Every structure is written in structure tokens, then in C-alpha cells.
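Visitor: Need coordinates for the below:
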Amino acid sequence: MAISLHYKVHAVCIPSPFQSHIKAMLQSAKLLHHKGFHITCVNTEFNHRCFLKSRGHHSLDGLPNFRFEAIPDGRDGLPASSYESSTTQDMYSLCENIINDVLLQPFLDLLAKLSDSSNNVNPAVSCIISDDFMAFTITAAQRLGLPSALFFTISACSFKGLKQFQTLKEKGLFPLKDESCLKKEYLDSVMDWIPGMAA
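Guide: Now for the predicted structure:
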């Protein structure tokens, strides 16, 4: 069903700042855009630069009702040295900052900018679609009275694996007991009890 031309739903889509999550969210955002949504995709500035570097400086220009925004460097809680790398950021620290809601205030600031009525470029933000791992977006949506949806961007195989945490604990495989569990022999252990997943 297409959206009325008189009112465009403005969905802000924010994936976890990791490549496969960004790719999955971008595919979903494209489908919503095709159905008439105004889309704003949000990345960290680091990932935004990586995207431009891989696709070309003007690759994100000229898309009607589909735009990209970034949470600026330094507002994601990482030290300045982490922005100098051309490959990847400190995943552990980034995950910790996501869990500890470090990105909440920068995200709220961005939502305020996007909904600024003096800026007649975009319709006001209507809803937030976020990666399931970005729990701070729920808090942002509640504070602003916006509907939100969580999008689980991992593969079916990963999801089935996550559902096995209880079994891993029962079998004594999780949590890891000591550093000996980090050896190749242990890490190559076959887990053949997960229904629908071939060993």
C-alpha cells in the first residue's frame, strides 16, 4: 500500500554500527522507501565515511526522500584515536557504549534536528526503526512519543544459534571456564544438537 502524497511517513532507520547490520537495515529501508516512506538512515560518522570511501564521495547524493545522517565522531564515546583507523573500530568499546546508552543523547539531538519545523526539507520524524541491539532507541522513542520497531538484522542461522544459549549453559560450554577454551581444538568443537542446522 502506497503512502498518501499529502503525508509522508518519515522513518529513521538506525542499524548497529557493524557491516552486516548496516547492509540488512539498508535493504529494509530501500523497501520502505519504495512503498512511499521518507527515510533517514543513521550511521556513526566513522561508518558513514567508510561507506562514502567504498561507494564514492557523491554516492549518497540526489536520492529524493532518502537521506543519510551520522552521529558525529566523539559522540559515540570512543577516543579520538579510534577514528584514525582505516579498517575498523574497537568493537568491544563500541558495544559497551551502545549498552550503556552513550549514543542516546546524540541520537536525541539528531532526531530534534530532523524534526525541526524551520527546516522544511523533511517531514517530521514519524517513527524509529532500529536494530534490536540498539536498545537506547526505545528510550528515545518513548521520550518523544514516537512509535518504534526493532529489526533483528542477523541471519536465521545466527538467530537459531542465539536460541541455544540455555542449552550451551546446560552442557557446560558457556560461559567459557578459562583461557584453555580459546584454543582451536575447543573452538572447533562440533555442536550437532541444533535442529535444522547441519554440522
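Visitor: From here on, just use CA atoms for contacts and neighbour counts.
Guide: Noted.
Visitor: so how far is the helix or strand Ala70 falls within off the chain centroid?
Guide: Element membership of Ala70, judged by DSSP states H and E, is strand 66-71. For strand 66-71, the separation from the chain centroid amounts to 13 Å (computed by CA atoms, centre = their mean, to the nearest Å).
Visitor: which helices and strands does that strand pack with?
Guide: Where contact means 3 or more CA pairs under 8 Å, 6 or more residues apart in numbering; DSSP states H and E, strand 66-71 is packed against strand 38-44, helix 45-55, helix 104-114.
Visitor: run this one through as well so I can compare:
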Amino acid sequence: MAASDAAPAPPHPHPHALILPYPAQGHVIPFMELAQRFLDRGFHVTFVNTEFTHGRVMTADAGATSWTGSSSAAAGGGARLRLVAVADGIEDAGDHENLVLLNAAMPEAIPPQLEPLLDGTGEGLGKVTCVVVDVAMSFALDVVKRRGITSAALWPSSAAVLSAMVNAEKLIRDGVIDDDGAPLNLVNNSFHLTEFKAPMDATFLAWNYMGNRDAERLVFHYLATIAQTAATKTDYLLCNTFADIEPIIFTDSTPTIIPIGPLRTWQRQTRHGPIGHFWHTEDVMCMSFLDAQPIGSVVYVAFGSISIMTAEQVQELALGLQASGRPFLWVVRPEQASKLPVGFMDDVDESRKGKVVGWAPQEQVLGHSSVGCFVTHCGWNSTLEGIRNGLPMLCWPYFLDQVTNQTYICDIWKVGLRVAPAEGGVLVTKSRIMELLDGLMEDEGVKERVLKLKETAESNMSEEGASLKNLNILMESFESKTF
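Guide: Predicted structure coming up:
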């Protein structure tokens, strides 16, 4: 056959990433930002949530139409993004947020549903060429490996906690912890991950901060299992962090864990709303209040989607904020609102010095010039968002790695203050809250240090930043295995 008669070569397919987060807001948010990065580079993306989470995200985000590409609801033949829902294996509608039941059900229910998605059956985007799973969804890696698909596992919290999880067996052999994760041999309340690493605070064994030993034992075995599975069955182990804030982990020239963060910390001109949140309300209530306040004056209070306070503590916090004389914006979830003092909402509205809302667009709030400090539960997303916006933090952790992150904020980075002892159980009074707010917002050293961290975070995700380079290398690797 003459060269001129040869059939044209088929067009190269686009790389196609399947992304699978754990069904919790703190996991979905950074994974959606990662998906956006893949879309920016020209990938096709299949984003998989459980049905329960998918419904909440789609309702809150009005179909995710602010994404580059289009949502599953609007997808036509050329769409590059598909949002997919899979059953989580939970039959009782009231149990979808029961993490014990969820963690037991998903490994059986989800992998068979991934098979047709990986094959690209009936969805127009073609076969999946690469996969990024949450470390907490590492059970999905077996079906991925059977197809020979390149994969990565992303941990959306700190690398220190992930390192402790991955090294759990070694810590047991070294006598640092027992077979159920409880500390055995701590020196000055610290331990060594390896002989070459600096000592790490006991709070980096995050599973020991549940307040219940039976629960801690269960969580330890769960975390150690998912981390070990991810470390041994994936091609790349990723973390939503940057090396400069965790030098205790990133001291090796070729680290096992690859930092690609901070994810979810920059503005996009095409984005009109916060992707991945489970709640939605009008932004105007929050932002118009902030617009009316002096620069750097507002105390922003938000404790995430899980933390719970006693009614007595909620009332002390309310009275402390009110008596501080500082303007405040406080996110009080609907199920917690009944704990507020009688008449508090009316007093706040009348004074115009405070605002209580059921939900807030946190990234927009933290980036507003009137916000001067962040009272936080120390979730990793919130911690990174506080750093990214250069805000001192008042730390009020609830459990698990939130206690670890408090150690980073208060003891290592020195950009915040503790509200209560790590063991908890102490009522923080109105006067103590006032004292802490004054101390934090008037400490120029804290402000200087957190602004330096802000610059470092921005640098890492800039064009020449180390984390963005890592992310680009990952995507290049995925692209090279497409054809």
C-alpha cells in the first residue's frame, strides 16, 4: 500500500483520571480542587462520590457549574468532567454518616461499581488511564491494579500523621506503641519515627485522641491498615501539605510521601461558589457584615462539620465573644443553635457587632480584609486556609489529627494559642475567652510568623513552587502512560 493510501492514525485519547475521595467534607473539598487541576491540564475526569455525598454536593453547589468542563447533569458529548454516584452499601438512610458502619460497608460495595467506570462503559470519556484515591479508600486499589492502571493515593491531612500511620508496624517493633497503638515508651512525651528523624510530639499518634480507648483501638487498626495498603499498592503516595511546614517529615531528598499542597487555597476567576461543601446559603449575609467592619478586627469562629460542644460551653463562648467588644462572625450549625443563650441572637442583631450563621463561605471569609483571627477546630483544611490567609489561630480541637494540628500551630509554627488542655473536659469561661482573644490579636510576633507561612504557602503553589512542580510531574507521568 502506498504511503498516500495509508489510513490516518487514530487520534490520541485524552488522559482520563478517576478520582475517589472518602465521603466526608474535609476529604471531598481538596479532592475537588485536585480534579480542577487535572481539568486545567486537559484531562478528562470522572469524580466518584457515594450517593449520599453526591446528593449533598450537587444540591449545595448547584450542579458544580462553576467548574471548568461541565457537570454530569449538564454533560454533553464533549464534556470533560463527569460526577458519578456509587452506593456505599448502607441500607438504613440514617446510617450514612456512621463512620464505623460506613468503613465496614464500602470495601464490599464500591469496588464492583468501579469496574464499569474504569472501563469507560457508556459515559463517553473513554477508558480510565489513571486513578487517584483517598488513602482512606485504598481498598479500591485492588481493582485498579488488576487492570494495570497507574494510581496515586492522596492523604488530605498532614504528612506527619500519614507517616505515623504508614510506620505503625515499625513503631510496634520498636516498642513505641503496643499492638493496639497505645503509647509505651515516650520520652518527654515524644517519640522518634526513625533514628534519623527529630523527635515528634505524642499528639502525632493522632489515633490516641478520641477520648475512649475502645474507639482509639478501633481507629488505630483502621488507619494503620488503610495507610499500609495505600503505601504498598499505589504508584505514588501524595499528601495535601508542603515541605516547608513539615520539615520533620521531608528531610530526605527522595521522600516516600510527595507533598502537592496546599490544595484549595487560591482564587479562580471562573469559580462562583465553594466546590465540595455540603451546605449552602446566601453569601451576602456573611460578606456584607464583613464589609462593614474595620480591617483586621473580626473574630471568625468555625468548628467544622463534626465538632460538638456542651450547651454550657456554647453559652460561655457566646458570652465571651459578646463581652470582648470585638466584631465576630460565628458559624453555628443548626443542630447546635438551641444551645445559644436565650436572647443572644436578638442582642447580637441589635448591636450589629456580631453575626451568627448556619454556614459560611469559609475561603471567602478568611480572605476578607476585616478578619483578624480564626477560632478553629484545627481540621487540616481549616489550618491550611488559616495559614494561606495569614491569620492567627485560636485552637479548639475536638479529636484525632485536630490535636496534632494544634501542636503544629501552637508549639512548632507558633502562630496560635490553645483554648484548652489537650485532654479536654475543661470548661473555658467567658473571661478566659476574652483573655485569649486579646492575647492573640495583640501579639505582633504571631502575626509576623503567620504572614511568613502565608508567603511560603503561596510560593509552593506558584509556577516555580515545589508543590506545584510535584503535582505537574505527577500529571506528566500520568500523561506518559496514556498512549
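Visitor: What's the TM-score once they're superposed?
Guide: Put the two chains on top of each other and the TM-score (TM-score structural alignment, normalised by the length of structure 1) is 0.70; 177 aligned residues with a CA RMSD of 3.8 Å.
Visitor: Quick one: the helices in structure 1, in order.
Guide: Using DSSP state H, the helices of structure 1 run over residues 19-34, 45-55, 91-99, 104-114, 136-144, 156-162, 165-170, 184-187.
Visitor: Please tabulate the ones you listed in TSV and include distance to Met197 of structure 1 and mean neighbour count as additional columns.
Guide: As requested, those are arranged in TSV below (distance: least, CA to CA, whole Å; neighbours: other CA atoms under 10 Å):
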stretch	distance to Met197 of structure 1	mean neighbour count
helix 19-34	21	16
helix 45-55	32	16
helix 91-99	28	14
helix 104-114	37	17
helix 136-144	32	17
helix 156-162	7	11
helix 165-170	15	12
helix 184-187	17	10
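Visitor: what's around the equivalent of Ala17 of structure 2 over in structure 1, how many residues?
Guide: With TM-score structural alignment as the criterion, Ala17 of structure 2 lines up with Ala11 in structure 1. The number of residues packed near Ala11 of structure 1 is 25, by other CA atoms under 10 Å.
Visitor: could the helices of structure 1 go into a markdown table alongside distance to Asn120 of structure 1?
Guide: Listed next are the helices of structure 1 as a markdown table, based on distance: least, CA to CA, whole Å:
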| stretch | distance to Asn120 of structure 1 |
| --- | --- |
| helix 19-34 | 19 |
| helix 45-55 | 24 |
| helix 91-99 | 31 |
| helix 104-114 | 10 |
| helix 136-144 | 20 |
| helix 156-162 | 41 |
| helix 165-170 | 48 |
| helix 184-187 | 55 |
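Visitor: can you tell me which of those comes nearest to Leu63 of structure 1?
Guide: With CA to CA, the closest approach to Leu63 of structure 1 among the helices of structure 1 belongs to helix 19-34: 10.4 Å.
Visitor: Surely Met165 of structure 2 touches Val219?
Guide: No: Met165 of structure 2 is beyond contact range of Val219, at 10.8 Å (criterion: CA atoms under 8 Å).
Visitor: Out of the helices of structure 1, the one nearest Ala198 of structure 1 is which?
Guide: Of all the helices of structure 1, helix 156-162 comes closest under CA to CA, at 10.4 Å.
Visitor: how many other residues sit next to Met287 of structure 2?
Guide: A count of neighbours around Met287 of structure 2, defined by other CA under 10 Å, yields 16.
Visitor: Reformat the helices and strands packed on strand 66-71 of structure 1 as TSV; add distance to Leu31 of structure 1.
Guide: What follows is those, written out as TSV (distance: least, CA to CA, whole Å):
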stretch	distance to Leu31 of structure 1
strand 38-44	10
helix 45-55	20
helix 104-114	21
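Visitor: Show me where the stretch 301-450 of structure 2 has its helices.
Guide: For the stretch 301-450 of structure 2, helices defined by DSSP state H, counting those that start in this stretch occupy the ranges 311-324, 344-351, 362-366, 380-388, 401-407, 430-441, 444-460.
Visitor: for the ones you listed, which one sits closest to Ala231 of structure 2?
Guide: Ranking the helices of the stretch 301-450 of structure 2 by proximity to Ala231 of structure 2 (CA to CA) places helix 401-407 first, at 19.5 Å.
Visitor: The closest one - contacts with which helices or strands?
Guide: Counting by 3+ CA pairs under 8 Å, 6+ apart, helix 401-407 of structure 2 packs on helix 380-388.
Visitor: Give me the contacts around the strand holding Ala70 of structure 1.
Guide: For strand 66-71 of structure 1, contacts defined as CA atoms under 8 Å, 6 or more residues apart in numbering pick out 33, 38-45, 48, 60, 106-107, 110.
Visitor: from these, which two are the most distant?
Guide: In terms of CA to CA, the contacts of strand 66-71 of structure 1 reach their longest pairwise distance at His33 and Pro106, which sit 24.7 Å apart.
Visitor: Which stretch of structure 2 is stretch 129-146 of structure 1 matched to in the alignment?
Guide: Using TM-score structural alignment, stretch 129-146 of structure 1 pairs with 132-149 in structure 2.
Visitor: Format the helices of the stretch 301-450 of structure 2 as a markdown table; extra columns: mean neighbour count.
Guide: Conversion of the helices of the stretch 301-450 of structure 2 to a markdown table gives the following (neighbours: other CA atoms under 10 Å):
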| stretch | mean neighbour count |
| --- | --- |
| helix 311-324 | 19 |
| helix 344-351 | 13 |
| helix 362-366 | 19 |
| helix 380-388 | 24 |
| helix 401-407 | 26 |
| helix 430-441 | 18 |
| helix 444-460 | 18 |
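Visitor: And the ones you listed: which comes nearest Leu154 of structure 2?
Guide: Smallest distance to Leu154 of structure 2 across the helices of the stretch 301-450 of structure 2 (CA to CA): 13.7 Å, for helix 380-388.
Visitor: Which part of structure 1 matches the closest one?
Guide: Aligned by TM-score structural alignment, helix 380-388 of structure 2 falls on no residue of structure 1.
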